[in-house]
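Peer 1: next comes the sequence, and after it the predicted model I'd like to discuss.
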Amino acid sequence: MLLLVAVWFFGEWRSGARKNQAEDRRSVAERKSGEEGAAGEVERAVGADEREGLARLAARERTEAEWRDLLRRRLERRTAREKEAIVIFKDDEAYRKFQARARAAGFFILRESAKLRAARVRYDTIAAVQQEVFQHVRDYEEIGANAFVDRPVRPVIEEDGRALAVRGELLRVLGVGAAVDRSQWGRGVIVAVLDSGVAGDAAFGSGRLRAVDVGLGLSPGSGDDDGHGTAVASIIAAGAGEVAGVAPAAQVVSVRVTAEDGRSDVFTVSEGIVAAVDAGAKVINISLGGYDTSVLLTRAVDYAEAAGAVIVAASGNDRMTMLAWPAAEARVISVGATDAAGRLAGFSNVGEGLKMTAPGVGGRAAWLGGERVLFSGTSASAPVVSGALAAVMSQKAGRSGREAWEILAARSDDAGAPGTDAEYGAGVLDLGWAMEGNPARVDLAVSSHWIERTADGAAGVSVVGGASGAGEVVDVVVQNRGGFAVAGAVLEIEAGGVKSRQVVPVIAAGASAVLKVPVDRIRVDAEGHWVLRTVVVAPGGMSDAVPENNERVSGLRVK
């Protein structure tokens, strides 16, 4: 019976090892193939009763060997801390029993989280873990590796000559005018930064920065990258000097989650989320990521959600079509990176579930020792969104982080493919629009020029500043970023030197319309390029609030 429970336990295990399941099945199938040949020899040598008994025994031994091997492979990973495990218990009684027997069973408890009913442990041998789980399998919800959660690799911006750095122009890039009074943005909102620790800096003024200890101390280390957390916090809330934070009145709680080796892990990040919530944070920024997860992280997100806190996380800098964890968690606001022109950064991870993009190329930020640096990556994009959430929350008493997120998503700049997509999510953050309270605002914008890729990913032409594809039509996306529906706008088109006009359909506030412009493939093939220029013109009598976004020019070239 105990073996059956163990089999069920591993069958239902919700560890981040889902990507290894196919490999597990293949390994099991290969072992079974070899075992079946031996079983045939045994069957011919014994009678029916003996065969039945031996079959049951062989099945039991085979199943036990398989789950022991599965457990070993789940724990012994290069992407996790060596000889460490995360142990998650089904109830408080199971947790207490484990505490009592842990050392005798070959475990040393490194950290505990009573609120998550979990422990981070070091084990003596894999055999000790296997024995413990086999004997007490009913006590566990999960036992798995303590996977690394790291600072995203610093992108080398010079590799992409098209990327336009933000530098000290973050607020302008976000659509916030120089005359706007931001002094109260973020007031009353606590934003937690789970990172390498945040150093005191003149940019934070006095009384707005404090720290919470989860076993790694209150201050940053002195390594080359230990200014990471300070840079992240300055983007959120710097209020003075050369760095202009998004929410200069917000409170910052620093939770250092990186160890002396510069790395964090799933247990520490989960513990940090709980600590941030307990410190009153309603926005939690995590500019870290990894490619494995755990039920523990799900529990931590549950804890934050129950307290009304939202989590913002970097999508990753690995040019992958998948999001890093915790950004990949469905309830987390995952953020990719764009440059100062709103174009997707080449290093930014994309994929299903990406929520938004924000500036993350060469923005000015604080560092250790009062230094100022140009900071790039989705590590820089995530705090832009965290600061924006704090700013929107501070506009109205009692506004939740989730309500603020809905405003940011609804008022983001549509980019890439029309509507929500895997590269830009809901769009590029437009804080000026999100904070705009004028229902009479008029703002029509040409959001993007888009050529859809073919099913096999082949591309015949590329749109500079847009997307690649082999389609014969460019989708011109016109977005209404104003406060009311607009009818009667016109799109002026110059395609390869040929001028035309199209009437823009009625567009509701916040919505987009797609107008199609045929590609002159004969000219593209003959000359190797083709230029498309579009300008949206508001109906007569309307004054556009942001005329700079009325026009877009794209160069198409043969790939």
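Peer 2: Received, thanks.
Peer 1: CA atoms for contacts and neighbours, from now on please.
Peer 2: OK.
Peer 1: report how many residues lie close to residue 52.
Peer 2: Other residues within reach of residue 52, judged by other Cα atoms under 10 Å, total 13.
Peer 1: how close does it sit to residue 39?
Peer 2: Here residue 52 is placed at a distance of 12 Å from residue 39 (Cα to Cα, to the nearest Å).
Peer 1: residue 474 is in contact with residue 514, isn't it?
Peer 2: No - assessed by Cα atoms under 8 Å, residue 474 is found out of contact with residue 514, at 9.6 Å.
Peer 1: show me the residue at the heart of this protein, geometrically.
Peer 2: residue 327 (2.6 Å; Cα atoms, centre = their mean).
Peer 1: was I right to think residue 240 contacts residue 204?
Peer 2: Yes - with contacts counted by Cα under 8 Å, residue 240 reaches residue 204, the gap being 7.0 Å.
Peer 1: quick one: which of the two has more around it?
Peer 2: In this comparison of residue 240 against residue 204, neighbours counted by other Cα under 10 Å, the higher total goes to residue 204 at 25 against 15.
Peer 1: burial count for the closest residue to that one other than its chain neighbours?
Peer 2: Excluding the flanking residues, the one nearest residue 204 by Cα to Cα, 6 or more residues apart in numbering is residue 238, at 5.1 Å. Residue crowding around residue 238 was assessed by other Cα under 10 Å; the count is 30.
Peer 1: and if you look at residue 366?
Peer 2: Look at residue 366: counted by other Cα under 10 Å, it has 31 neighbours.
Peer 1: state the distance from residue 342 to residue 479.
Peer 2: From residue 342 across to residue 479, the span is 15 Å (Cα to Cα).
Peer 1: apologies, that question was intended for residue 524.
Peer 2: When distances are taken as Cα to Cα, residue 524 and residue 479 turn out to be 28 Å apart.
Peer 1: between the two, which is the more surrounded one?
Peer 2: Looking at residue 524 and residue 479 with other Cα under 10 Å, you find the greater number of neighbours at residue 479, namely 27 against 18.
Peer 1: now name the helix or strand holding residue 56.
Peer 2: Using DSSP states H and E, residue 56 sits in helix 48-75.
Peer 1: list the buried ones in that helix?
Peer 2: Within helix 48-75, the residues that qualify as buried are 51, 54, 63-64, 66-75, counting by 16 or more other Cα atoms under 10 Å.
Peer 1: dropping in the other structure now:
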Amino acid sequence: MKAQEMWKVADGSGITVAVVDSGFKPVPGVPREAVLPGVSVMSPPIGQPDKTYPAHDDVDGHGTTMTAAIVGDGTGGGPKGLAPGAKVMPVRTSLGTPMAFATGGEGAKGIRYAVDSGAKIINLSWGDHFSFDRIKESVQYAQSKGALVFAAMGNEGEGNNAVNLIAMIPGVIGVGAIDETAEGLKLSSHGPEMDLSAYGSKAPVRCKDNTAWCVRDGGTSYATALASASAALVWSAHPDWTATQVARVLIETAGGPADGAKRNNWIGYGAIRPRMVLLEKAGNPGAPDGDPLAPAPTNTPAPTPSQTAAAPAEAAAAEAGLPWQWMTIGAVAAAGLGLAGTLILKRRRS
């Protein structure tokens, strides 16, 4: 990705990325000054209505890993963040706790807080079914305020291929994962809702109850963090652009399918390549409003994972993080598995 060269042009300075997730725990590898105070929107447990939770804590490690993917300094065994000059605003939800069933409603509240507090990019590396209507309203509110929203596709590619409903909301950038060769990662949920892809295979992630760094498959969670970081780089270089213009150039400059197709259901429009915008001056931002995404194809069979992005070396240079979390915890797992029955909803662009 030629990160060192990109950072001479822009490193994300001036851009705040809200990581609405499991919070952030100060760990080796993430500079304290890169993380804003943030907020916790966790609901108090039954019987303890006055109990509060600090934003700078994370019992799970998922949100901490997403933060490191964006602003990490590469020390202590952690990844080097793709946008080290950006600021991360942690918005702590119940993700990764026994209260995980509350994540959707909390996340909806957290999205609004983040936008009202100056976040330009909203990173959603999780999904929810039961609170979808509330989340959709919050996402639309964020968009009305000029924010750009990224949502992970999910890690059900080898199961029922359930796709995160948030990725179906018009204007949200659905992010899938690719491997070291730029092929669609088999675990990555896929379909017409996918817009961009980023590396999601082996990488440093927080593990052992957020007490250490380990190497695991990243999946679409960390791929989404890399996409958010890429947007921060582009927006930092072009602060006068709108969310629509940033999204448009990222899509135009993505490393598309190797067969020359405009997009496919495994990598979307392609592997994200911010260096094309910063170093090659590629991409036309176009009008400040409107829809940066072409209509999703209909009645087209999903390609096989052998359909790859055109620039594997660049895509593989990024690092990835924790697997998709909302499929594996408490009631949120049930919500994720329940998506299989809701895929009749079609994504429409306005």
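Peer 2: Alright, I've got the coordinates. All values derive from a computational prediction rather than experimental measurement.
Peer 1: picking that back up, which part of the second structure matches the helix holding residue 56 of the first structure?
Peer 2: Per the alignment by TM-score structural alignment, helix 48-75 of the first structure matches no residues in the second structure.
Peer 1: and stretch 7-25 of the first structure, by the same measure?
Peer 2: If you align by TM-score structural alignment, stretch 7-25 of the first structure falls outside anything aligned in the second structure.
Peer 1: now do the same end-to-end measure for that stretch.
Peer 2: The first residue of stretch 7-25 of the first structure is 14 Å away from its last residue (Cα to Cα).
Peer 1: same check on stretch 67-87 of the second structure?
Peer 2: In terms of Cα to Cα, the two terminal residues of stretch 67-87 of the second structure are separated by 9 Å.
Peer 1: what do you get for stretch 300-308 of the second structure?
Peer 2: 17 Å.
Peer 1: need the counterpart of the residue nearest to residue 204 of the first structure in the second structure.
Peer 2: That one, residue 238 of the first structure, aligns with residue 72 by TM-score structural alignment.
Peer 1: please enumerate the helices of the second structure.
Peer 2: Across the second structure, reading from the start of the chain, the helices by DSSP state H fall at 3-9, 62-71, 103-116, 132-144, 219-237, 243-252, 274-278, 312-316, 330-337.
Peer 1: just want the angle from the fourth one to helix 103-116.
Peer 2: It refers to helix 132-144 of the second structure. For helix 132-144 of the second structure against helix 103-116, the angle between stretch directions is 10 degrees (axes from the mean of the first three to the mean of the last three Cα atoms, to 10 degrees).
Peer 1: and for the last one?
Peer 2: Relative orientation of helix 330-337 of the second structure and helix 103-116, computed by the same axes, to 10 degrees: 90 degrees.
Peer 1: what span of the first structure is helix 330-337 of the second structure aligned with?
Peer 2: Counting by TM-score structural alignment, helix 330-337 of the second structure lines up with no residues of the first structure.
Peer 1: try the fifth one
Peer 2: Under TM-score structural alignment, helix 219-237 of the second structure corresponds to residues 377-395 of the first structure.
Peer 1: likewise for stretch 180-197 of the second structure?
Peer 2: Taking TM-score structural alignment, stretch 180-197 of the second structure hits residues 340-357 over in the first structure.
Peer 1: contacting residues for residue 157 of the second structure?
Peer 2: 186-190 (Cα atoms under 8 Å, 6 or more residues apart in numbering).
Peer 1: distance of it from residue 269 of the second structure?
Peer 2: Residue 157 of the second structure is 18 Å from residue 269 of the second structure, where distance means Cα to Cα.
Peer 1: kindly report the same for residue 86 of the second structure.
Peer 2: Taken as Cα to Cα, the span from residue 86 of the second structure to residue 269 of the second structure is 25 Å.
Peer 1: please apply the same query to residue 312 of the second structure.
Peer 2: Shown here: residue 312 of the second structure relative to residue 269 of the second structure, a distance of 14 Å by Cα to Cα.
Peer 1: what about these two, which has more around it?
Peer 2: Residue environment comparison for residue 312 of the second structure versus residue 269 gives the larger neighbour count to residue 269, 26 against 19, counting by other Cα under 10 Å.
Peer 1: can you tell me what the more buried one aligns to in the first structure?
Peer 2: Alignment note (TM-score structural alignment): residue 269 of the second structure maps to residue 426 of the first structure.
Peer 1: try residue 89 of the second structure
Peer 2: In the first structure, the residue paired with residue 89 of the second structure is residue 253, using TM-score structural alignment.
Peer 1: from residue 278 of the first structure, how far off is the nearest residue to its match once chain neighbours are set aside?
Peer 2: Using Cα to Cα, 6+ apart and skipping residues adjacent in sequence, the residue nearest residue 253 of the first structure is residue 192, 4.5 Å away. Taking Cα to Cα as the measure, residue 192 of the first structure falls 11 Å from residue 278 of the first structure.
Peer 1: the more surrounded of these two?
Peer 2: Residue environment comparison for residue 192 of the first structure versus residue 278 gives the larger neighbour count to residue 192, 32 against 14, counting by other Cα under 10 Å.
Peer 1: which residue in the second structure lines up with the more buried one?
Peer 2: Aligned counterpart of residue 192 of the first structure in the second structure: residue 18 (TM-score structural alignment).
Peer 1: next, work out how far apart that match and residue 105 of the second structure are.
Peer 2: With distances defined as Cα to Cα, the gap from residue 18 of the second structure to residue 105 of the second structure amounts to 16 Å.
Peer 1: what does residue 56 of the second structure give?
Peer 2: In this structure, residue 56 of the second structure lies at 20 Å from residue 105 of the second structure, with Cα to Cα as the measure.
Peer 1: then residue 263 of the second structure?
Peer 2: The gap separating residue 263 of the second structure from residue 105 of the second structure is 33 Å, by Cα to Cα.
Peer 1: now do residue 301 of the second structure
Peer 2: Using Cα to Cα, we find residue 301 of the second structure at a distance of 34 Å from residue 105 of the second structure.
Peer 1: more neighbours: which of these two?
Peer 2: Using other Cα under 10 Å, the more surrounded residue of residue 301 of the second structure and residue 105 is residue 105, with 22 against 11.
Peer 1: can you count the residues close to residue 216 of the second structure?
Peer 2: There are 18 residues near residue 216 of the second structure, going by other Cα under 10 Å.
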